[in-house]
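Asks: coordinates for the following, if possible.
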Amino acid sequence: MQKKRIHAIDIAKGMAILLVVFGHAVQGINSSEHLGFTTAWSSIYVAKAVIYSFHMPAFFILSGLFVDHWLRKPTKVALWDKIKRLAYPYFVWSIILGTIMQVVQQYTNGGLGFKELVQAPIVPFSEYWFLYLLFFFFMTYLIVGRLWPRGYKPLLLIVGAALFISYPFLPDVWILLRFSKFFIFFALGTYLLDFFTVEEKRKQTWLGLGVSTGAFVCVETLYILVLRANLTHLADYVWFFTAIMGTAMLCYAAKLIAHQANHWSVKALEYTGVISMQIYVMHIIPLAGTRIFLLRFAHVTNLWLVAIIIFIVALIFSYLGSYVIKRCHLNEWFFAEK
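Replies: So this is what the prediction gives:
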């Protein structure tokens, strides 16, 4: 029996994955053109900084919403569920992306190829680090949840807070830094399912959106100023508040948009959230390929135009790819789904 989907959550995921794709678009341009606060097209660098200040924390928070439900499954079922949903796509799409990047290695920013692909079991591959890290977040909850079923949530929230506070000073070993940086957001997400399921007056939601947006603008301005001043450790901690306020803003907006669930644009955004995994793993190839073509061969000089074009192309490719895979009954091969 298929569980009933929650419109606002799918809409929030749709908004988050659009931010991820556009974030990767501007990040790719930043890397290839060596942009910064004082270079030409510095607005693209600032746009990247703003998006990266909350888009991945938002995804980790949304990923933690259903942990309680997942932990009610038998241990073997819960483990197999995450192997299929996270580990399997990670390795399949790492092989696909790694093979393609090996062929076009001389044109890419990272120069990734077979060497990095061989290391994929122990070194997160390219942008798929999110899936790698998320798998270990779930495994942490599975282990601690079985050992301490009544107190695992507050315990792991405290652990997440301690890790985040200490992460700027930790060594760069395996996934320690990213685990320490993002685990707190996943832990917070385990407390927030009621935010999406409990009905509240629309006036309260509008108020929440207004307050969170105002707070986000304030802390984001401070964050950009701190980044410009190159105050690295302070920026790490200010970033936490941009992440929280940005995610709150996104979630309140999703709840308001969900009231118009029958509008075609809202349905499109909701569908984008439903296939966010497919978009996440498929958008990198067309995004990088189109960027290389526009900058290296077509010599397009308007970098904002490049960002918009590669964003649109990556989305279209991902939508079509998801549709073709489903129509050809290949979901089980690419995503371990029927």
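Asks: please count neighbours and contacts with C-alpha atoms only from this point.
Replies: Will do.
Asks: need the residue closest to the centroid of the protein.
Replies: Met56 (4.0 Å; C-alpha atoms, centre = their mean).
Asks: quick one: which helix or strand includes that residue?
Replies: Under the criterion of DSSP states H and E, Met56 resides in helix 55-63.
Asks: please point out which parts of the helix or strand following that helix sit buried.
Replies: Per DSSP H and E, helix 55-63 leads on to helix 67-71 as the next helix or strand towards the C-terminus. Along helix 67-71, these residues count as buried under the neighbour rule (16 or more other C-alpha atoms under 10 Å): Val67, Trp70, Leu71.
Asks: what of stretch 316-325?
Replies: Phe317, Ser318, Tyr319, Gly321, Ser322, Ile325.
Asks: next, count neighbours for the closest residue to the third one other than its chain neighbours.
Replies: Sequence neighbours aside, Ile279 is the residue nearest to Tyr319 in space, at 7.1 Å (criterion: C-alpha to C-alpha, 6 or more residues apart in numbering). As a burial measure, Ile279 scores 26 neighbours (other C-alpha atoms under 10 Å).
Asks: Ile279: what secondary structure?
Replies: Three-state assignment for Ile279 (DSSP: H, G, I helix; E, B strand; the rest coil): helix.
Asks: distance of Leu163 from Gly98?
Replies: Note on Leu163: its distance to Gly98, by C-alpha to C-alpha, to the nearest Å, is 31 Å.
Asks: with neighbour numbers in mind, choose between the two.
Replies: Applying other C-alpha under 10 Å to Leu163 and Gly98 shows that Gly98 carries more neighbours, namely 23 against 20.
Asks: quick one: the more buried one and Phe114 touch, right?
Replies: Yes - in this structure, Gly98 is within contact of Phe114 by C-alpha atoms under 8 Å, at 6.1 Å.
Asks: host element of Phe138?
Replies: Assessed by DSSP H and E, Phe138 sits inside helix 129-147.
Asks: list the helices and strands that helix packs on?
Replies: Applying 3 or more C-alpha pairs under 8 Å, 6 or more residues apart in numbering; DSSP states H and E, one finds that helix 129-147 contacts helix 67-71, helix 75-82, helix 152-166, helix 176-189.
Asks: run this one through as well so I can compare:
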Amino acid sequence: MSGPAIEASAAPEAASAPQNAPERPRLAHLDVGRGIAILLVVIFHAYRGFLNAGTAGAGSTWPLLDYSVYIFHMAFFFIAAGYWVPRALQKGRGAYLKDKLATTWWPAVLWSLIYILINNVMASYVNKAVPMDDLWRILFFPALHFWFLGVLFLFFLCMAISRNLSFWLLVAVVACGLVDVFPMRETFARYCHFGIFFVAGAILSTNRSQMTGKGWPIALVVLGATIWLGFDRGIGLYSGWLVPGGFAGIILLLALAQAIAGYRVGQVLGWIGQRSMPIYVLHILPMSAARIILHRVAPDLNLDLRILIVSTSGLVFSLIGYALAARLNLLTLTGLGKDKSRIAAAN
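Replies: As a prediction, this is how the structure comes out:
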């Protein structure tokens, strides 16, 4: 892999650790990293909402920031997901697949359907109506921002079929290069682009990496160069040329997460990171509502303030929705998590 490597030093006892070793403790700074990444998702979805509505204006730094963040923030979620796969597979292929169906495939399908129905009911208020034709496609290609869960589920399936990481790394590298060789739809470009990050996460886990973000000064240079060249030349976000920058951005995010993990802000971000899944699923609906209201009551408001208001609405109402679902023991049914009763039964 080109670009600086994420620190993968093994724990002293790793060499003698048995295959069925107890599950390693949760890494607090990974939750902090998820918190940072999901905030970036919410903020830049807010920006893109105004951009797609034609109300973002011109002459701001937001396009450059948007390009920069999209190089690495979704890649971080893939590498974090891949990191826990080897341990999850130790519970058995059946239990692993059942868990991924419930926590990845089901929310992607359920919420794709809900969003599409709401989108069509409110068609006159949204930026772009999603057609109801071929609704069955969401079973395989979830709609809207749920593409992430669809891609992730396919990667989970691949790991259930074969645990040969060397093979999957080769496949991921080849697929990554195909994006720049053959013209393809964005749907398939995502599969090709993000696979290498997912496999990298699994490899780091196998080597018992603590994912500390060591080497961040070099990563800063690599990410800066990638942004400068990519944005200036209009390189697509799923191009293989941006992969080094993606890994560099992940290293920087991990370094920042580890640096602040022991502080109050880190604890808050870690708490948010543990709820990144429901935030990702739910945030678009309240943000769309907030954007519509702002357009009616304050159409001339500064773009920065509009993004702040809309993204805050998305975050707050997502957390409220998650809390209500948890209180009513509906997390499993709604695909937003696991109910306490089911967790207790599993243990």
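Asks: and the TM-score between these chains?
Replies: Here the superposed chains carry a TM-score of 0.85, computed using TM-score structural alignment, normalised by the length of structure 1; 317 aligned residues with a C-alpha RMSD of 2.6 Å.
Asks: may I see the buried residues of the helix holding Phe138 of structure 1?
Replies: 129-138, 141-142, 145.
Asks: put together TSV for these, with distance to Arg296 of structure 1 on each row.
Replies: Converted to TSV, those look like this (distance: C-alpha to C-alpha, whole Å):
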residue	distance to Arg296 of structure 1
Trp129	27
Phe130	29
Leu131	31
Tyr132	32
Leu133	33
Leu134	35
Phe135	37
Phe136	38
Phe137	39
Phe138	41
Tyr141	46
Leu142	47
Gly145	51
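Asks: what is the nearest of these to Ile83 of structure 1?
Replies: Distance to Ile83 of structure 1, by C-alpha to C-alpha, is smallest for Phe135 among the buried residues of helix 129-147 of structure 1, at 7.8 Å.
Asks: now do the same contact list for that closest one.
Replies: Neighbouring residues of Phe135 of structure 1 by C-alpha atoms under 8 Å, 6 or more residues apart in numbering: Lys82, Ile83, Leu86, Ala87.
Asks: cool, Phe155 of structure 2 as well?
Replies: So Phe155 of structure 2 contacts Gly195, Phe198 (C-alpha under 8 Å, 6+ apart).
Asks: circling back: and the buried residues of helix 129-147 of structure 1, which is closest to Leu295 of structure 1?
Replies: Nearest to Leu295 of structure 1, judged by C-alpha to C-alpha, of those is Trp129 at 26.5 Å.
Asks: what does that closest one correspond to in structure 2?
Replies: The alignment partner of Trp129 of structure 1 in structure 2, by TM-score structural alignment, is Trp147.
Asks: hang on, the earlier thing: just the buried subset of the contacts of Phe135 of structure 1, please.
Replies: Using 16+ other C-alpha under 10 Å, the buried members of the contacts of Phe135 of structure 1 are Lys82, Leu86, Ala87.
Asks: which one among the residues you listed gets closest to Gly214 of structure 1?
Replies: Leu86 (35.3 Å).
Asks: residues contacting that closest one?
Replies: Applying C-alpha under 8 Å, 6+ apart, we find Leu86 of structure 1 in contact with Leu131, Tyr132, Leu134, Phe135.
Asks: same check, this time on Lys326 of structure 1
Replies: Counting by C-alpha under 8 Å, 6+ apart, Lys326 of structure 1 has no contacts.
Asks: can you pull out the strands in structure 2?
Replies: Under the criterion DSSP state E, structure 2 contains no strands.
Asks: separation between the closest residue to Phe91 of structure 1 other than its chain neighbours and Leu330 of structure 1?
Replies: For Phe91 of structure 1, ignoring the flanking residues on the chain, the nearest one in space by C-alpha to C-alpha, 6+ apart is Ala120 at 7.6 Å. Ala120 of structure 1 is 23 Å from Leu330 of structure 1, where distance means C-alpha to C-alpha.
Asks: what of Met15 of structure 1?
Replies: 26 Å.
Asks: what do we get in structure 1 for Trp105 of structure 2?
Replies: Correspondence of Trp105 of structure 2 to structure 1, assessed by TM-score structural alignment: Ala87.
Asks: OK, contacts around its match?
Replies: Residues in contact with Ala87 of structure 1 (C-alpha under 8 Å, 6+ apart) are Leu131, Tyr132, Phe135.
Asks: and the counterpart of Ala40 of structure 1 in structure 2, what does it touch?
Replies: Here Ala40 of structure 1 is matched to Ala58 in structure 2, going by TM-score structural alignment. If you count contacts by C-alpha under 8 Å, 6+ apart, Ala58 of structure 2 has none.
Asks: ok, how many other residues are close to the residue lying closest to Pro107 of structure 2 once chain neighbours are set aside?
Replies: In this structure, Pro107 of structure 2 finds its nearest non-sequential neighbour in Gly335, 4.4 Å apart by C-alpha to C-alpha, 6+ apart. Residues lying near Gly335 of structure 2 (other C-alpha under 10 Å) number 24.
Asks: what about Gly335 of structure 2, distance to Met277 of structure 2?
Replies: Separation of Gly335 of structure 2 from Met277 of structure 2 (C-alpha to C-alpha): 9 Å.
Asks: now do Asp339 of structure 2
Replies: 14 Å.
Asks: settle it for me: which of the two has more neighbours?
Replies: A count of neighbours by other C-alpha under 10 Å puts Met277 above the other of Asp339 of structure 2 and Met277, at 21 against 18.
Asks: any chance of CSV for the contacts of Phe135 of structure 1, columns distance to Val300 of structure 1?
Replies: Formatted as CSV, the contacts of Phe135 of structure 1 follow (distance: C-alpha to C-alpha, whole Å):
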residue, distance to Val300 of structure 1
Lys82, 42
Ile83, 42
Leu86, 37
Ala87, 38
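Asks: okay, buried residues for stretch 222-240 of structure 1 please.
Replies: If you call a residue buried by 16+ other C-alpha under 10 Å, then stretch 222-240 of structure 1 has these buried ones: Leu222, Tyr223, Ile224, Val226, Leu227, Ala235, Asp236, Val238, Trp239, Phe240.
Asks: I'd like the distance from that stretch to the chain centre, please.
Replies: Chain-centre distance of stretch 222-240 of structure 1: 21 Å, with C-alpha atoms, centre = their mean, to the nearest Å.
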